[in-house]
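Asker: can you look at this prediction? I've put the sequence above it.
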Amino acid sequence: MNFALILFLATVLTGTAWLLDKLIFAPRRRAARVEQMPLWLEYTAGLFPVICIVFLLRSFLFEPFKIPSGSMIPSLMIGDFILVNKYTYGIRLPVLNTKVLDINEPQRGDVVVFRYPKDESVDYIKRVIGLPGDVISYQNKRLSINGQAMSYEEQPDFLDPEHMGYAKHYREAFPKDFGGYQYRILNHPERSSLIFNPDRFPYSENCQYSSAGVTCTVPAGHYFVMGDNRDNSADSRFWGFVPEKNLVGRAFFVWMNLGDLKRIGRFE
C-alpha cells in the first residue's frame, strides 16, 4: 500500500472540498441563514486542515516507522516505533520522490530508512557502512573499509530475542580516518561466513564472493548497508547497493515500544 499516495489524494480531495466550501457553499448557507454544514462537507472540508498538516509533516519533516524484524538488534529492537528525519539528506517531492534540494549526504554509521531496491513499495532500515567509491570487505565476520580494519571491543553476550539464543556482542568502531563512530553489533559464531545464494543485482560485478565472505566496491550514487545483527540480516551482502534516490531519511529517535516502555528515547 502506497500510504504517501493515499495521503496525497486525501489532501487533494479534502482541500478541493474546503476551497469549494469557502467560495461557494458557505456563502450560500449564510444567504439561506443555515448554520449547519452538510455531513459530507464535515468529513471532507472539515478534515482538510488536519490531513494537510499530517501530509506536510510526513512528507518533509518526520515520518514514523515500526521495526518489524530483528536485523538491527541490539541497536533497534522488534516493536520499536522510530522517527525518521525526512530532510536530512535533502528535500524530495512527495509521491514522486524527486529531490529538489540537496542538504547533506549520508555518513558512515548513519541508520537509514530506504525503499528496498528489489521492491520499492517496501521500506527497509539498515546502517550505512560504505559510501560511493569505498571498498567494503566483510571476511570471517570482520569488516574493513578501503583496507582499514574496524576495531572491536567485546561486550557481554547478548540474548537475541528473535532466535532465543545468546550471540557474541561487540562494539564496532570505524577507523579514526572515517570518523571513529561506534555502535553495537551481534555475531553468531555457529553461523557460516559464506554468503549463500546472493542475488544478481545492478553492479553485482563489483562484488567478489568467497567462503570467507564478500568484498565490494561501492558504485557512484550508491551505498553499502548492513544490519547490526550481522548473521540475521538480509542486506547489501545479499541483494546489492542502495541507490541514493531510494533514501527516505535518517532514523534518530525511538518514540514508543508498547512491549518495553524503557525503550522510549533510546537510540544507539
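Answerer: Arrived safely, thanks for sending.
Asker: drop to CA atoms for contacts and neighbour counts, all remaining ones
Answerer: Fine.
Asker: which parts of the stretch 1-150 of the chain are helices?
Answerer: In the stretch 1-150 of the chain, the helices defined using DSSP state H, counting those that start in this stretch lie at 3-20, 26-31, 39-42, 48-60.
Asker: can you put these in a markdown table and add mean neighbour count and distance to Val225?
Answerer: As requested, the helices of the stretch 1-150 of the chain are exported to a markdown table (neighbours: other CA atoms under 10 Å; distance: least, CA to CA, whole Å):
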| stretch | mean neighbour count | distance to Val225 |
| --- | --- | --- |
| helix 3-20 | 17 | 24 |
| helix 26-31 | 13 | 54 |
| helix 39-42 | 12 | 46 |
| helix 48-60 | 17 | 24 |
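Asker: Ala26 and Ala17, how far apart?
Answerer: 11 Å (CA to CA, to the nearest Å).
Asker: same question but for Tyr166, I mixed them up
Answerer: Distance from Tyr166 to Ala17, counting by CA to CA: 57 Å.
Asker: next: Leu101.
Answerer: For Leu101, the distance to Ala17 equals 31 Å [CA to CA].
Asker: again, but for Tyr152
Answerer: Relative to Ala17, and taking CA to CA, Tyr152 is found at 59 Å.
Asker: do the same with Leu261
Answerer: Relative to Ala17, Leu261 is positioned 41 Å away (CA to CA).
Asker: equivalent analysis for Phe114, please.
Answerer: According to CA to CA, Phe114 and Ala17 sit 34 Å apart.
Asker: what does Asp231 give?
Answerer: As judged by CA to CA, Asp231 and Ala17 stand 52 Å apart.
Asker: what's the neighbour count on Gln36?
Answerer: Per other CA atoms under 10 Å, the neighbour tally for Gln36 reads 9.
Asker: nope, Val113 is what I was after
Answerer: For Val113, the neighbour count with other CA under 10 Å is 21.
Asker: right, and it touches Val84 too?
Answerer: Yes. Here Val113 reaches Val84: they are 7.4 Å apart, a contact under CA atoms under 8 Å.
Asker: got any residues that touch both of those two?
Answerer: Common contacts of Val113 and Val84, defined by CA atoms under 8 Å, 6 or more residues apart in numbering, comprise Gly249, Arg250, Ala251.
Asker: presented hereafter is structure B, for comparison with structure A:
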Amino acid sequence: MSEKKQMSSHSRPNKKEKQKNRVKASSSHNRKNKVRTNQSNKNSDLKKRKNVKKRKRPLGKNKTIQKQKRKKRMKRTLVELAVSVGIFGVLLTLFSIFVFSFTKVQGYSMTPTLSDGEWLFINRLAKPKRFKMVIYKDPKSRETSVRRVVGLPGETIYYKKDQLYVNDRDVYERYLEIEVQRAKNSKSLFTEDWTPSESPIPKGKYLVLGDNRPYASDSREYGYIDEKAIVGVVEMRVMPIHQLQQF
C-alpha cells in the first residue's frame, strides 16, 4: 500500500506544476497569437500598399483621359462656334443683299438732316413714300447717293416762292422750316422756283431732292429717278451713337 501511495503521489503533478504548465501554455499560445497578428498585419500592410499602388496608377491614366476628353470638348465647341459664325455670316450676307444694309453718307447734299460720314440703316424691301429718304444709284456717277422723295409717279410737282405744290396743292415741308425762315429773313429763296420739264411724273419714276437745296445735285439737274435704281429706304441713322435717330 505504501508503494502504491508513493507511486500515485509521484505520478500526479502538484498544484505548482499545474500552474507552471498553464503559464507556459498560455505564453506559448500568446506568442503564437502575436506571430499570427504580426503576420496578418504585415499581410494587410502589403495589401494596402498594393492597393495604393493600384490606385495611384489609374490616377495618371484618368488625368490623361480627362485631358483628352477636355481637348475633344474644346475642339467640338470650336467647331460648333465656327459653324455658327459661318451660318450667321451667310444669313447676314443674305439679309444685307435682300432685306437690309448699311451705307455711309458722302457729301453735304442732305445737310442739316444728314452730315458727311454718318452711317444709315437701309430697308431694301420698303416702298418709297413722300418725304422718305432713299438710297439710289446716281445716274451721273453711278455711285450710291441719298436724297429725299418729293414727287411720286403720276403727280405734277413745282416750286414757287419757297412753296412746294403737288397737283396744284401746297404741301408743307416741315424738315425745311428753319432754312426757309432764314431765307425769308434774308429776303432770298431757299428753293428756287422750278417746274420739271416733264410732267406729270412717269410711271415707275420718282422726283428726289436734297435737303441742302442751294447746294444739292438732284432731280432738278438729272431728272427723275427710276424705281429700279432705288436701293432702299433710309430707316435710321445708327452712327454716331449720340445722334441715333429713326426717320
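Answerer: Nice, I can see it. Keep in mind that what you see is a predicted model, and the values were worked out from it rather than measured.
Asker: of all the helices of the stretch 1-150 of structure 1, which lies closest to Tyr183 of structure 1?
Answerer: Closest of these to Tyr183 of structure 1 is helix 48-60, at 27.8 Å (criterion: CA to CA).
Asker: the closest one - contacts with which helices or strands?
Answerer: When contacts are defined as 3 or more CA pairs under 8 Å, 6 or more residues apart in numbering; DSSP states H and E, helix 48-60 of structure 1 sits against helix 3-20.
Asker: who does the helix it packs on touch, helix- and strand-wise?
Answerer: Packed next to helix 3-20 of structure 1, using 3+ CA pairs under 8 Å, 6+ apart, are helix 48-60.
Asker: how close does the helix it packs on sit to structure 2?
Answerer: Here the mean offset of helix 48-60 of structure 1 against structure 2 after fitting is 2.3 Å, by mean CA distance after the TM-score superposition for structure 1.
Asker: distance between that helix and the chain's centre?
Answerer: How far helix 48-60 of structure 1 lies from its chain's middle: 20 Å, per CA atoms, centre = their mean, to the nearest Å.
Asker: what span of structure 1 is the strand ranked longest in structure 2 aligned with?
Answerer: Assignment by DSSP state E gives strand 230-239 as the longest strand of structure 2. Aligning strand 230-239 of structure 2 against structure 1 (TM-score structural alignment) gives residues 247-256.
Asker: so how many other residues sit close to Val238 of structure 2?
Answerer: Residues lying near Val238 of structure 2 (other CA under 10 Å) number 16.
Asker: in structure 1, which residue is closest to the centre?
Answerer: The centre of structure 1 sits closest to Val113, judged by CA atoms, centre = their mean, with a distance of 1.0 Å.
Asker: which SS state does Asp45 of structure 2 fall under?
Answerer: helix (DSSP: H, G, I helix; E, B strand; the rest coil).
Asker: would you say Ala220 of structure 1 is within a strand?
Answerer: No. Read with three-state DSSP, Ala220 of structure 1 is coil and lies in no strand.
Asker: can you name the residues that contact the equivalent of it over in structure 2?
Answerer: In structure 2, the residue matched to Ala220 of structure 1 (TM-score structural alignment) is Lys203. When contacts are counted by CA under 8 Å, 6+ apart, Lys203 of structure 2 touches Pro153, Gly154.
Asker: how close does Lys203 of structure 2 get to Gly151 of structure 2?
Answerer: Taking CA to CA, one finds Lys203 of structure 2 at 11 Å from Gly151 of structure 2.
Asker: kindly report the same for Arg213 of structure 2.
Answerer: Distance from Arg213 of structure 2 to Gly151 of structure 2, by CA to CA: 15 Å.
Asker: ok, Phe131 of structure 2 next?
Answerer: In terms of CA to CA, Phe131 of structure 2 sits 9 Å off from Gly151 of structure 2.
Asker: quick check: Tyr166 of structure 1 vs His188 of structure 1, distance?
Answerer: Taking CA to CA, one finds Tyr166 of structure 1 at 8 Å from His188 of structure 1.
Asker: hang on, the earlier thing: what is the burial count for the nearest residue to the residue nearest to the centre of structure 1 once chain neighbours are set aside?
Answerer: Leaving aside its sequence neighbours, Val113 of structure 1 sits nearest to Ile125 (CA to CA, 6 or more residues apart in numbering; 4.4 Å). The number of residues packed near Ile125 of structure 1 is 27, by other CA under 10 Å.
Asker: which position in structure 2 pairs with Ile125 of structure 1?
Answerer: By TM-score structural alignment, Ile125 of structure 1 lines up with Val146.
Asker: contact partners for its match?
Answerer: Val105, Met110, Met133, Val134, Ile135, Tyr136, Gly210.
Asker: which one of the helices of the stretch 1-150 of structure 1 lies closest to Asp134 of structure 1?
Answerer: Among those, helix 48-60 comes nearest to Asp134 of structure 1, with 29.7 Å by CA to CA.
Asker: what angle do that closest one and helix 3-20 make?
Answerer: 150 degrees (axes from the mean of the first three to the mean of the last three CA atoms, to 10 degrees).
Asker: quick check: angle from helix 48-60 of structure 1 to strand 247-256?
Answerer: Using the same axes, to 10 degrees: helix 48-60 of structure 1 against strand 247-256 is 110 degrees.
Asker: and for helix 48-60 of structure 1, what's in contact with it?
Answerer: So helix 48-60 of structure 1 is in contact with 4, 7-8, 10-11, 14-15, 18, 63, 86-87, 91-94, going by CA under 8 Å, 6+ apart.
Asker: in these, find the pair that's most separated.
Answerer: So, the contacts of helix 48-60 of structure 1 by CA to CA: farthest apart are Trp18 and Tyr87, at 28.7 Å.
Asker: residues contacting the nearest residue to Arg266 of structure 1 once chain neighbours are set aside?
Answerer: Among residues not flanking Arg266 of structure 1 along the chain, Val254 sits closest, at 5.7 Å (CA to CA, 6+ apart). By CA under 8 Å, 6+ apart, the contact list for Val254 of structure 1 reads Asp80, Phe81, Ile82, Leu83, Arg263, Ile264, Gly265, Arg266, Phe267.
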